[in-house]
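# after the sequence you'll find the predicted model.
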Amino acid sequence: MLTDPTFYLLAIPAVILLGLAKGGFAGVGAIALPLLALRISPVQAAAILLPVLVVQDAVGVWAFRKNWDREVLALMIPSAMVGIVAAYFLAAKVSATVVLAVLGAISVVFACYRLWISRGGRVPVSSNAPRALGAALGFASGFTSQVAHAGQPPFQMWVLPKGLSPQVLVGTTAIFFAVINLFKIPAYVALGQFTHENLTAAAVLIPLAIASTLLGVWLVRRVNAERFITIIYVLMIVVGLELLFKALR
């Protein structure tokens, strides 16, 4: 079992943010993996967080089970699975330094995109864009989710212009990521990352994950957390740049 106090100092806020994201504060959980990668390898960090995500997904899907869009899921889930397979081969064939650099770059791009959207920037996809683009964005979402548990930006580029109601948007997002997180499990098994140490660390964090997800479900209907979310994305840029510098070193 991981006993490093610094790991848990990073893991506890990371899991809380994951829970808030699963509960409806879309995107803020993307900083969780970069935070853990400051202390352990990004592939190990992703393997520890995956069981946590699966449990949180179950809570989120149950909470929003009546609100989802069938067309979006039917288009994007199959292509996302192809993206997951492609990312698996990346992690299996390249060094940890390359994975660290990819994670850092994804973190910076993700945070900049979210800040741009929050400042009124337009999603660069129209509501009547061809379905082939939706499939391509599904692939990108699966790829970035496998590498960094950060598949939100490509997914949102396709979904946000659809004008779904807030409840349907949250529910569709919850189901999409629940399915692809389950699909990621065999990839991490093949990478040899579901060790006793990693699974024990995940088990320690799961109760906090459930509590924070329920908190997110409760809060998302009651508060406007725009300033809090902005701070998280700025912090994510800082962490992403640190990961890039770490990879370069």
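Cool, got the structure.
# only C-alpha atoms for contact and neighbour calcs from this point on.
Noted.
# residues near residue 186, how many?
Other residues lying near residue 186 total 13 when counted by other Cα atoms under 10 Å.
# another structure for you, compare them:
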Amino acid sequence: MVDLGWVAWVLLAAAALVIGLSKTAVPGAGTIAVAIFAAVLPAKQSTGTILLLLIVADLFAVTLYRRHANWRALVRLVPAVIAGVLLGVVFLAFTDDWWVKRVIGVILLAVIVITLVRRRMQAVEQAGPNRVAAAAYGTLGGFTTMVANAAGPVMSMYFFAARFPVKEFLGTAAWFFFLVNLAKVPFSIGLGLITVPGLVIDLVLVRS
């Protein structure tokens, strides 16, 4: 059911390790894992397969920072994130692997640019998040996480603007991605993104 060579398994194992690090020690590194999964597996299947690994990693992050979330900030994002996720669902429902793979590539490149811009831009940080920012970042975050599981840098930029203490920043981000990723599971099953071969891959990677 899972016909992968040893090189592919090594790459997927490395990506799984990166996912764990991205949730607990190196935020933003998850984009590397997304790129590896999309390169090794069919694009749509890769999004569903990596989603389950992200949820496992989210459990560790939530356990570590479960008491430090800013729930007011999370609630403010709900409408925009839902809109973004639904846009992602529509996109995935009407596109094939060719388009999905290329859009994932564009998103990953955009994420790199956003990360670089975040290091140089002070205006957003000084202004702090507001309703417009919540709508923009929430929608973009919802779409990118549904299509490519790559909303980390986007949402980190929003949370960073709130100037949370370090633990509150980590806790808010941990709960955000845990809840959003769980909400994506029914859509991913309905779209056929989560497959039996993908589950086998996840089981092997989690146990290893």
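It's in. Predicted, not measured: the structure shown is a model, and the values here were computed from it.
# mind checking what helix or strand follows the helix or strand encompassing residue 85 of the second structure in sequence?
Using DSSP states H and E, the element containing residue 85 of the second structure is helix 71-93. Next along the chain after helix 71-93 of the second structure, taking DSSP H and E as the criterion, comes helix 97-120.
# got a list of contacts for the helix or strand following that following helix?
With elements assigned by DSSP H and E, the helix or strand that comes after helix 97-120 of the second structure is helix 123-127. For helix 123-127 of the second structure, the surrounding residues in contact (Cα atoms under 8 Å, 6 or more residues apart in numbering) are 160, 161, 162, 163.
# helix 123-127 of the second structure vs the first structure, average offset?
When the first structure is overlaid, helix 123-127 of the second structure sits 4.6 Å from its aligned residues on average, using mean Cα distance after the TM-score superposition for the first structure.
# give me every residue that touches the aligned partner of residue 54 of the first structure in the second structure.
Matched by TM-score structural alignment, residue 54 of the first structure corresponds to residue 55 in the second structure. By Cα under 8 Å, 6+ apart, the contact list for residue 55 of the second structure reads 178, 181, 182.
# for residue 161 of the first structure, same thing?
Contacts of residue 161 of the first structure by Cα under 8 Å, 6+ apart are 123, 125, 126, 127.
# which PyMOL command selects the buried ones in the contacts of residue 55 of the second structure?
To isolate the buried members of those in PyMOL, using 16 or more other Cα atoms under 10 Å:
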select buried, resi 178+181
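# show me what counts as buried in the helix or strand hosting the match of residue 54 of the first structure.
Assigned by DSSP H and E, residue 55 of the second structure falls within helix 43-65. Buried residues in helix 43-65 of the second structure, counting neighbours by 16+ other Cα under 10 Å, are found at 43-58, 60-62, 65.
# same question, stretch 174-184 of the second structure
The neighbour-count check on stretch 174-184 of the second structure (16+ other Cα under 10 Å) flags 174, 175, 176, 177, 178, 180, 181, 184 as buried.
# for stretch 104-119 of the second structure, same thing?
By 16+ other Cα under 10 Å, the buried positions in stretch 104-119 of the second structure come out as 104, 105, 107, 108, 111, 112, 114, 115, 118.
# quick one: those as CSV, columns for distance to residue 192 of the second structure too.
Listed next are those as CSV, based on distance: Cα to Cα, whole Å:
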residue, distance to residue 192 of the second structure
104, 17
105, 21
107, 21
108, 23
111, 26
112, 29
114, 30
115, 31
118, 35
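# out of these, who's nearest residue 19 of the second structure?
Nearest to residue 19 of the second structure among those is residue 108, at 15.2 Å by Cα to Cα.
# excluding sequence neighbours, find me the nearest residue to that closest one.
residue 31 (6.6 Å; Cα to Cα, 6 or more residues apart in numbering).
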